[in-house]
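J.: sequence plus predicted model, see below.
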Amino acid sequence: MSTAAIFLDRDGVINQDTGYVSKRDDFIFIEGVMDAMKLLKQKGYQLVVVTNQSGIARGLFSEDDFIRLTEWMDWSLADRDIVLDGIYFCPHHPSEGKGADTKECYCRKPAPGMFLEAIADLDVDVSASYMVGDKVSDLQAAQAAGVAHLVLVRTGKDITAEGEAMAEAVYSSLTEFAQNIPALV
């Protein structure tokens, strides 16, 4: 049976976006985000992280660095009884960098690849699902994948007029979003 999901961008939604976050010392959970994620799980949603990580293509950090940090983030959440249903990332950039990850791809937001993969893997009901991001490309990718509800939060990038027009709602934080969406259960 399909279940609704909350798709979450990472930098600017879950953690402070200080630019190419790749080390534990630089990863700072946004205040209240763990409680918000716990509430979303209690309301019956799957939690799925979808994150562009062009720092890999740019040579700023390795894929192994990203995986180590992601494991630490996942364990930190699990210590608070928050289980992520999926974590999807794109290591590519279309023009920056020199390695194999410097290429056009179908996974880098605003393309829908990460979403489509998660939808298939997790049997997501897109008609009841949400994308919570901090920029237009997050919303464009979700929309292209058929995710029904597009939401921005003000904890990351500045909200543009285009983003505000595209979003169903703009919240101050993931906490405010979690408090205001209906429970599935």
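T.: Yep, that arrived.

J.: drop to CA atoms for contacts and neighbour counts, all remaining ones
T.: Noted.

J.: element containing L69?
T.: Per DSSP states H and E: L69 is located in helix 63-78.

J.: run the chain-centre distance for that helix.
T.: Mean-position distance between helix 63-78 and its chain equals 14 Å (C-alpha atoms, centre = their mean, to the nearest Å).

J.: buried stuff in the helix or strand just after that helix?
T.: Toward the C-terminal end, the helix or strand that comes next after helix 63-78 (DSSP H and E) is strand 86-90. The neighbour-count check on strand 86-90 (16 or more other C-alpha atoms under 10 Å) flags I87, Y88, F89, C90 as buried.

J.: how about the helices in the chain?
T.: Applying DSSP state H to the chain gives helices spanning 33-42, 63-78, 113-122, 136-144, 161-166, 174-180.

J.: looking at these, which is nearest to D101?
T.: helix 63-78 (10.2 Å; C-alpha to C-alpha).

J.: rewinding a little: now the buried residues of strand 86-90 in TSV, with distance to G55?
T.: What follows is these, written out as TSV (distance: C-alpha to C-alpha, whole Å):
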residue	distance to G55
I87	17
Y88	15
F89	12
C90	10
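
J.: let me know the outermost residue of this protein.
T.: Centroid-distance maximum for the chain: K98 at 25.9 Å, with C-alpha atoms, centre = their mean.

J.: pasting the second one now:
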Amino acid sequence: MNKIVFLDKDGTLVEDVPYNTDPSRIKLCPGVPEALRLLQQQEYKLIVASNQSGVARGLFMEEALLRVKQTLDRLLRKHGVHLDGFYYCPHHVNGTVSRYAMKCTCRKPMPGMLIHGAVKHGADLAASWMIGDILNDVEAGNRAGCRTILINNGNETEWDYRSAKRIPTFIANDMLEAARLISTSIMPGYTQTTSAGEQVGT
């Protein structure tokens, strides 16, 4: 079976600009190209899993996310990296656009996007990872059955460990460190060696 590294987008792959869909403001975070090349060399499929409640809040149309995907593809292609999937959740229970204003199973910390990606790509979730910059990303990965890495870049401010599902396998300072942790992990039955830690749509 295949193995996947699921990647949060804002604050993990690209600089965190809230509700941004302007291609000119999409910038890769430091170390991202090198990290993703390393993961590709390890034969991981790379899939974005991103909450995009700006759709439900009426801040931009769902179609705007196609431009985001195309921009991200272009930026990564310059570095010899390709994405195998780009999934997003447009919903929010407090949204103002009625068709998106709902409680769903795809918005992280729920695992819907990850489960969908694993089924579509024939992947073993136990052999896969979720990388993100907040504990909702970690919880989504743990709920799906992945191992998880939190990028400790200051975007997680609450540190709410209300359940064991919010505890990451590793904590890393940036994407390159996260990729190195994955590449040196033993699987299955790995030993933790450090405490540091497709189409658009769902």
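T.: The structure has been received and is ready for your questions. None of the values given here were measured: they were computed from a predicted structure.

J.: if we can go back for a sec, how close does the helix holding L69 of structure 1 sit to structure 2?
T.: Comparison of helix 63-78 of structure 1 with structure 2 after fitting gives an average deviation of 1.3 Å (mean C-alpha distance after the TM-score superposition for structure 1).

J.: ok, back up a step: which one of the buried residues of strand 86-90 of structure 1 is nearest W75 of structure 1?
T.: Proximity of these to W75 of structure 1 (C-alpha to C-alpha) peaks at I87, which lies at 12.8 Å.

J.: translate that closest one into the numbering of structure 2.
T.: Correspondence of I87 of structure 1 to structure 2, assessed by TM-score structural alignment: F86.

J.: next, count neighbours for the residue nearest to its match when sequence neighbours are not counted.
T.: Distance criterion C-alpha to C-alpha, 6 or more residues apart in numbering; nearest residue to F86 of structure 2, sequence neighbours excluded, is V48 at 4.7 Å. Residues contacting V48 of structure 2 under the criterion other C-alpha atoms under 10 Å number 25.

J.: ok, V48 of structure 2 - contacts?
T.: By C-alpha atoms under 8 Å, 6 or more residues apart in numbering, the contact set of V48 of structure 2 is F6, L7, D8, K9, L83, G85, F86, Y87, Y88.

J.: would you check which pair of the residues you listed lies furthest apart?
T.: Across the contacts of V48 of structure 2, the longest distance by C-alpha to C-alpha is 13.8 Å; it joins L83 and Y88.

J.: if we can go back for a sec, and the helix holding L69 of structure 1, which stretch of structure 2?
T.: Counting by TM-score structural alignment, helix 63-78 of structure 1 corresponds to 62-77 in structure 2.

J.: output the contacts of V48 of structure 2 in JSON lines, with distance to L38 of structure 2 appended to each entry.
T.: What follows is the contacts of V48 of structure 2, written out as JSON lines (distance: C-alpha to C-alpha, whole Å):
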{"residue": "F6", "distance to L38 of structure 2": "14"}
{"residue": "L7", "distance to L38 of structure 2": "14"}
{"residue": "D8", "distance to L38 of structure 2": "17"}
{"residue": "K9", "distance to L38 of structure 2": "18"}
{"residue": "L83", "distance to L38 of structure 2": "13"}
{"residue": "G85", "distance to L38 of structure 2": "18"}
{"residue": "F86", "distance to L38 of structure 2": "19"}
{"residue": "Y87", "distance to L38 of structure 2": "22"}
{"residue": "Y88", "distance to L38 of structure 2": "24"}
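
J.: contacting residues around the residue farthest from the centre of structure 1?
T.: Counted by C-alpha under 8 Å, 6+ apart, K98 of structure 1 has contacts A57, R58.

J.: and it, how far is that from L60 of structure 1?
T.: Between K98 of structure 1 and L60 of structure 1 the computed distance is 12 Å (C-alpha to C-alpha, to the nearest Å).

J.: T155 of structure 1 and S173 touch, don't they?
T.: Yes: judged on C-alpha atoms under 8 Å, T155 of structure 1 makes contact with S173 at a distance of 5.8 Å.
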